[in-house]
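1. With the input below, show me the fold.
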Amino acid sequence: MLISIFVGLCGALLAFSLKKLTEFFERFLFNIASNYSIGIILFPTIGITAIYFLRKYAFKNRKNKGITEIYKTLDQRKDHLPLFKIPSHYINGFLTVIFGGSTGIEVSTVVAAATIGNFAYKKDLCAKIYKTELICAGVTAGVAVLFCSPLAGWLFAMEVIARKINRTLVIACTCSALASWLFISLFDNKPLLLYTIADWNWTAFPFFIILSLLSGLLAVYFTLLVTRIKGLFGTISNNFIRVNLGALTVGALIYLYPGLYGDSYDALHEVLHESIKAPGVSFFFLLIITMLKPLAASLTLGAGGDGGVFAPSIVSGAFLGLLVASIGNAYFSADLIPLNFALVGAAAALSASLSAPLTSLVLICNLLPNGYLLFVPIALGTVISYFFSKKLLPYNVYSYDFYLTAKQ
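-> Reported below is the predicted structural model:
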């Protein structure tokens, strides 16, 4: 219990520092890039090129492989997450996002925090049977601080990383979640979205179901893009071509649609504000961001950037929700509330992308002060999208099923 609290506090500090540094420098560099207009095309190249040289010279050409690294070390007790994974994921995730790489820092944070737990285990700070518990304690804290939700961190560790529940896991993750809760209360207790839910209507249910099915389809589209583009870039032996082909393409997309810069949370805030203040955001804009965000994220990862599917899934799902609400209001006079549909879309897309309906439900409900008013439609969305995506594709790129498939 004591070691879990210690790991949780270390993971919380790591996540907090990476979150705040990334937010500050992402906005700072985006403002600089905006002043030079076409120069923004080069920004992702700067970040990913820096990552390439760091990987080659500082980290001895050892690549980061995301959550699959955690699965590997949990499956093979003698395999460990080496300590360099902490600076590697921390720095690479930071550089990817602040220079416009269209992913997020969530997966980088998860693996780095898991490495803290693994390091505590390797130092024989507790019994040898508690490797999974300490790794999950680190993961709990990382996700909890990123989204200001200890419960979401707890569920993510159980649902996605451990994929089981037992007494010792519950104790370790709960201790870490409590440490994270204390850290959040002292340093970062504001919800990520400052809007409030007014209400929702049962007559919107058919549109919620349609949105959920489309979100499952969006997650499958994202998974196929990531696997195919990573496979395609893996065939390019020339490092210069591989890095610049992906990074310059991402830069060109950002030049055309600046909302694709970095994790795109600021762009989502702006569009949500416009939709709430004066509904009428262009259908084409909402559709193009919904489709291009997964593409930009896949190209970023293919070129060598660090990151995962958290931010792209949340952002593209939210834009899809706004699109469904806009179409429903324009052509069916449905009187749908855009904010509600953005949240349901974000939760549904994240649920299908991570194979984690419970985590997605709690995480999205905690984005707003009174987000649990949407508990029923968000729960519906996460479950429908999860099962529908499983019917279309039995795995996603960050699932344990995909890890087993790749391993075979």
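2. Going by C-alpha atoms from here, please, whenever you check contacts or count neighbours.
-> Noted.
3. Do you have the helices of the stretch 151-300 of the chain handy? List them.
-> For the stretch 151-300 of the chain, the helices defined by DSSP state H, counting those that start in this stretch cover 167-187, 205-234, 239-256, 265-277, 283-303.
4. who wins for proximity to residue 372 among those?
-> Across the helices of the stretch 151-300 of the chain, residue 372 has its closest neighbour in helix 205-234 (16.2 Å, CA to CA).
5. what angle do the closest one and helix 283-303 make?
-> 30 degrees (axes from the mean of the first three to the mean of the last three CA atoms, to 10 degrees).
6. Would you mark the buried spots in helix 205-234?
-> By 16 or more other CA atoms under 10 Å, the buried positions in helix 205-234 come out as 207-209, 211-226, 229-230, 233.
7. Alongside the first, I'd like the structure of this one:
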Amino acid sequence: MPTQKLIRIRRTLEVAAGKAIKWLSEHISERNYQILVAIIIGIVAGLAAVVMKYSVAKVRDLMMDSNPSHSQIGFVFFPIIGIMLTVFYIRYILRRPLEIGTSWLIYAISKKRVNLPKDETYAHIVSSSLTVGLGGSVGLESPIVCTGAAIGSNLARLLRVGRRKQTLFLTCGAAAGLAAIFNCPVAAVIFAFEVLLTDIALHSFIPLLISAATGAVVSRFFYYEQIFYLPATDWSIKSIPFYGLLGMACGLLSVYMMRLTLYFKGYFAKKKRQREKFLVGGLALGVMIFLMPPLFGEGYETVNQLFTGDYSAITENSIFYQFSGNIWVVIAFAVAVVLTKAIAAAATIGMGGNGGVFAPAVFSGAVLGFIFAITVNMVGITHLHVADFIAVGMAGILSGLIKSPLTGIFLVAEITGGYTLFVPLMIVSALSYFISHYFEPYSVFTKDLYYKGLWAPSHEKDRQILHHLNLEELIERNFAVLRPENTLGQLVKVISNSKRNVFPVVDNQGNLKGILLLDDVRELMFKPEKYLTVFVKDLMYPPPTMLDVKESMESVMDKFERHQAWNLPILKDGKYMGFVSKSSVFGKYREILQRESEES
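-> Reported below is the predicted structural model:
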């Protein structure tokens, strides 16, 4: 009975929404309609961010209450417990795999698969609250971006808009979520342009800006917290060469972090058993947090202590705290923390936790800036303002890691209030981006996607259009199928009823055994005496190559060119499905190119 009531309520809401949509479309302009939807998305995504931050705070309070003595052993096990609870929630309550990270969102947008599941409007909130709230070494930005995107996508589906508008509203949700979680509306809009929608039209800027601003206002109204407190200072012109050196160091560290993150991502992906992931990842994460407590959680508290000049705080609760009076021990400890933060973050996600790379990047950049400035000061080369270098270091690592220097600049300016540091932020971010781009042309989000043939940057137009093609949609199934035991006479009968000149030979289990071309049997067709003595298995031969339904379009086109083929068979789980023709690929390519030209 309750289920029937819920169904009736849902239908009533859908009818009401349909009437509201019709009324709006008749009474307001298209531009105002988009702005109104952007405001709604911003409000909902902002509330989602408030719920996420509140949930993390409550989980953290429960954790602290359960460990009143602040035992270090307790803090070692809390992150592992959080990840276990996250895995339990995804596997037994959500009951489907949850795509984690910004990479899958970039992939979904590039493939035009913007219908995100409804449960992702809340699943990331629950799972990330458990992971981050209990001390996982990651941040909330990726879960809230995915949550906001799901909110935008599902609202767009309810409004029955086209694919291009649905993509825009999805991105509005992502920007609103990021703006709300960090209180950084400008950086959120730039992130949307730099990372998610690199080829979006400029007229989409207004809905994105309004959505991000709305999300930030809602979050600030209900749950305002200043993440970092940067002492007000003015940078010195004499420090510019040192900002340049820090920028180079940030570039190199971001390359190190990216390679390490992706390596461990692949390492954990190869381990199929969750028990094995917990054993390896849990042991590694536990040891690292025990030796280096700043790796616990996002690490923002440690960064704030560094901002205030409490440098020994980085060794607090560690076995090295007794040596915190020696600044060189503190520096060496900070170096170890920076080098292991990427491993801790990768282990957290690899075991099944939900979080993003922004927090590890911001933390690592801050500690690197501290190491650089305090070392220069201790050596006596000059005197640098350490807090300034902590702030610009954040932007440097972020710019190098996600290949989005403007996002790094404005994010740090907004979350620290360090607007007077724009010039140092620009220097460090630009140099970090340049150095990291030299070694790693793609971001931590897109590197794997690019080399797997699942994504292409906007300047590679041909490759990008290929990524929009869906191989399954190109399969042609109107081919007459032969059996190996068929006789020549049966083959002739099949040929007479077929409009194709290619014939797949498939066994009773659906396995492709070979192919036949009409030209290969043309002469035999006129020899009736062989109709009963010659079999298809005597005439068939292997195709030049075969395609898999999961194969990338780049690989498909490469096979067409390499084998000079016009039709290739395609398999799914080793079973024959049909053929893909080069002409159908080119036809679909031209169709997409024309459509995008008309929409731009």
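8. Give me the TM-score for this pair.
-> The TM-score (TM-score structural alignment, normalised by the length of the first structure) is 0.93; 406 aligned residues with a CA RMSD of 2.2 Å.
9. Aligned to residue 187 of the second structure, what sits in the first structure?
-> Taking TM-score structural alignment, residue 187 of the second structure has residue 152 as its aligned residue in the first structure.
10. Quick check: its match touching residue 143?
-> Yes - counting by CA atoms under 8 Å, residue 152 of the first structure does reach residue 143; the two are 7.1 Å apart.
11. Which residue in the first structure aligns with residue 413 of the second structure?
-> Counting by TM-score structural alignment, the partner of residue 413 of the second structure is residue 365.
12. any idea how far residue 311 of the first structure is from the match of residue 187 of the second structure?
-> According to CA to CA, to the nearest Å, residue 152 of the first structure and residue 311 of the first structure sit 15 Å apart.
13. What of residue 263 of the first structure?
-> Going from residue 263 of the first structure to residue 311 of the first structure by CA to CA gives 6 Å.
14. any idea which helix is longest in the first structure?
-> helix 2-35 (DSSP state H).
15. helices or strands next to it in the packing?
-> Secondary-structure packing of helix 2-35 of the first structure (3 or more CA pairs under 8 Å, 6 or more residues apart in numbering; DSSP states H and E): helix 85-98, helix 106-122, helix 131-146, helix 167-187.
16. got the buried residues for whichever helix or strand comes after that helix?
-> Following helix 2-35 of the first structure in sequence order, the next helix or strand is helix 43-53 (DSSP states H and E). Of all the residues in helix 43-53 of the first structure, those buried under the rule 16+ other CA under 10 Å are 43-52.
17. so how much does helix 43-53 of the first structure differ from the second structure once superposed?
-> Taken against the second structure, helix 43-53 of the first structure registers an average deviation of 1.5 Å after superposition, with mean CA distance after the TM-score superposition for the first structure.
18. what range in the second structure does that helix sit on?
-> Using TM-score structural alignment, helix 43-53 of the first structure lines up with residues 78-88 of the second structure.
19. Identify the residues contacting that stretch?
-> 63, 126-128, 130-137, 278, 282, 285-286, 296-297, 348, 351-354 (CA atoms under 8 Å, 6 or more residues apart in numbering).
20. what about the residue mapped onto residue 284 of the first structure from the second structure, distance to residue 257 of the second structure?
-> With TM-score structural alignment defining the correspondence, residue 284 of the first structure maps onto residue 332 in the second structure. According to CA to CA, residue 332 of the second structure and residue 257 of the second structure sit 18 Å apart.
21. try residue 586 of the second structure
-> Distance of residue 586 of the second structure to residue 257 of the second structure, computed by CA to CA: 40 Å.
22. tell me, what residue is most central in the first structure?
-> In the first structure, the centroid-proximal residue (CA atoms, centre = their mean) is residue 310; its distance is 1.5 Å.
23. Fine by me, thanks again.
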